[in-house]
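Colleague: please work out how this folds:
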Amino acid sequence: MLIQDYPPQEPPTETLLFLHGRLMVLAEGIEGEEHRHGDDPSQSLIVYPAPEPGGPVLIFMHGGGWTNGYKEEMAFLAPVLNAAGFTLVSNSYRLAPRHVFPANADDAAEAVARTWRLAERYGYDRDAIFIGGHSAGGHLAGLLAVTSDWQAARGLPGDVIKGCLPISGTFDFTPGCGLSMRPRFLGPEGRFNEVKASPLFRLGETAPPFLIAHGTEDFPHLMVQAKKFAMVLRARGLAAETVEVPDATHGTVLLMAAETDKPWLPAATHWMRAVLGRRA
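Modeller: Predicted structure coming up:
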């Protein structure tokens, strides 16, 4: 899909505009197949299949403060993941302020369902689906991973997500979480979406393993949240590992994710194989 085919987005900050530009340059010439699962153009995904069938899948969602971003930006991850035997799926979701929670989470859940159903077409293993994302995408990935109220309605097994890999995600929106302002995707106050949208407060008795990453120069409140969320997961007997990317900011930690000599990519591919019990 062309960027101009999407609904208008909020004017991006200079930081977001720079990151978008870098990502689109890195994504140039990388082709996948698009599928829609709703009337809004943002309700769509792109599949970048691995060359060999039977491998795992990573659904990875873009960031952008819940108000910006495009699935096409994540294409830069496809070559390195495909080379490692992983299919990449990148999905968009409806954005604030026009759409508020839980619209974005519903779209992410539909993308998981569509990925599960496309397995026969592309030959990947639908019983080896992982989910991740950067920033706002990392938040949505974490929320889907810890909640169990969306799978059955879509005909999915409860354990459809085998592991979660958020990068610089937000796990807590309640007062004192460190955010400088209340994100607009939460909608009007009084709906208690701060709690409903917070993976930290949606944890049940079970959750898939987590690999939680951030840069050492990331936003301070997100580094604190990552450490706290990992601690809470472990305290509940759930599996959580962390990756800190040296000298990476909130934006460059994503740009480094496709670099084989940086920590995230080798850690992520090894970790996903280990979760599945496959050879590293």
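Colleague: please count neighbours and contacts with C-alpha atoms only from this point.
Modeller: Fine.
Colleague: how many other residues sit next to Asp40?
Modeller: 12 (other Cα atoms under 10 Å).
Colleague: and it, how far from Ser92?
Modeller: 10 Å (Cα to Cα, to the nearest Å).
Colleague: one more, for comparison:
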Amino acid sequence: MKKLHAALLGAILLGGVAACSPLPTLNALSPGKSLRSGSALAYGENTRHKLDVYSPEDNSVAAPVVVFFLGGNWTKGERDDYAFVGRALAARGIVAVIPDVRLYPEVRYPDFLDDSARALAWTVREIARYGGDPARLFVMGHSSGAYNAAMMALDPQWLAKQGMQPAALRGWIGLAGPYDFLPIENKTTQPVFHFPDTPPESQPINHARAGTPPALLIAANNDQLVDPLRNTGAMAARLRGKGVAVQELHFDKVSHTTLVASLAAPLRFLAPTLNTVEQFVKSDAGRLAPGIKPD
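Modeller: Sure, this is the predicted structure:
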């Protein structure tokens, strides 16, 4: 088993989760295929406006809900590749919703934020059919998906278009998120955000304000793609300065890519990411004390 863990970890480090090559292996080794309760459900009219739902086996009581936005630098990524995230959350008693959103070059900022808001609005309307409690709604993302999650929680204009407000979210969870990245150095990212005319309001850190939902911000200390101090550290500090409750964690044994991979059963030895997310959600972002036990 240790050799399997090492081989899988090596594949992720070499290929990168963002490149998607190791993800089928992660999914194949993650238990809970039967937990997907809804597949390719439409939340809009575009071919990318589809989502999958993963529900706990015990549906006797409505469960908290996490909408997870996947990473990929706003240019790539498929919800099917992140089945391991949905299965992991559902196995812990959380309904998981994993949407696709439109990507560059089909769209640029801010169109994928409109898609994110539409996916959240669909969740509020429909998730009770899948065992979820829309009153206990959280948003989560990794990398560029964490950016999308942050903008849903911090900038009210996107949810307002769907007749919602950030107050509808009980909390938000960012894994290795880019929250402050001007001027844009990444050549792939530049056209997504209209560089060099990127508007300052595109940066989540500029929307940190009092009264926004509590946050759980997790980063990898050795992240070589998204600076954990400038982004996670600075965002946490800015939110605390506004009186917002923040849990901030920096893990040593993961990278930018293996942070999200550590949610999968074979790689949970790298970091307690799943336990931390579960506790945040089940404690209602720290408002309760569920007493989650580690693996």
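Colleague: which strands or helices does whichever helix in structure 2 runs longest pack on?
Modeller: With secondary structure taken from DSSP state H, structure 2 has its longest helix at helix 111-126. Packing contacts for helix 111-126 of structure 2, counted by 3 or more Cα pairs under 8 Å, 6 or more residues apart in numbering; DSSP states H and E, involve strand 63-69, strand 132-142, helix 144-154, helix 157-160.
Colleague: how about a markdown table for these, with mean neighbour count and distance to Pro214 of structure 2 added?
Modeller: Output for these, formatted as a markdown table (neighbours: other Cα atoms under 10 Å; distance: least, Cα to Cα, whole Å):
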| stretch | mean neighbour count | distance to Pro214 of structure 2 |
| --- | --- | --- |
| strand 63-69 | 28 | 14 |
| strand 132-142 | 24 | 10 |
| helix 144-154 | 27 | 9 |
| helix 157-160 | 19 | 17 |
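Colleague: and of those, who's closest to Phe251 of structure 2?
Modeller: strand 132-142 (14.7 Å; Cα to Cα).
Colleague: contacts for the closest one, please.
Modeller: Residues from elsewhere that reach strand 132-142 of structure 2 (Cα atoms under 8 Å, 6 or more residues apart in numbering): 55, 62-71, 94-95, 123-125, 127-128, 146-149, 152-153, 168-177, 260, 281, 284.
Colleague: read off where that strand ends up in structure 1.
Modeller: Taken onto structure 1 by TM-score structural alignment, strand 132-142 of structure 2 occupies residues 124-134 there.
Colleague: gap between the aligned residue in structure 1 for Glu57 of structure 2 and Pro102 of structure 1?
Modeller: By TM-score structural alignment, Glu57 of structure 2 lines up with Pro51 in structure 1. Remark: distance between Pro51 of structure 1 and Pro102 of structure 1 (Cα to Cα) = 35 Å.
Colleague: and Thr174 of structure 1, what pairs with it in structure 2?
Modeller: Match for Thr174 of structure 1 (TM-score structural alignment): Leu182.
Colleague: and that match, how many neighbours does it have?
Modeller: For Leu182 of structure 2, the neighbour count with other Cα under 10 Å is 14.
Colleague: helix, strand or coil for it?
Modeller: Three-state call for Leu182 of structure 2 (DSSP: H, G, I helix; E, B strand; the rest coil): coil.
Colleague: who's in contact with the aligned partner of Thr216 of structure 1 in structure 2?
Modeller: Using TM-score structural alignment, the partner of Thr216 of structure 1 in structure 2 is Asn221. With contact set as Cα under 8 Å, 6+ apart, Asn221 of structure 2 has these partners: Pro228, His250, Phe251, Asp252, Val254, Ser255.
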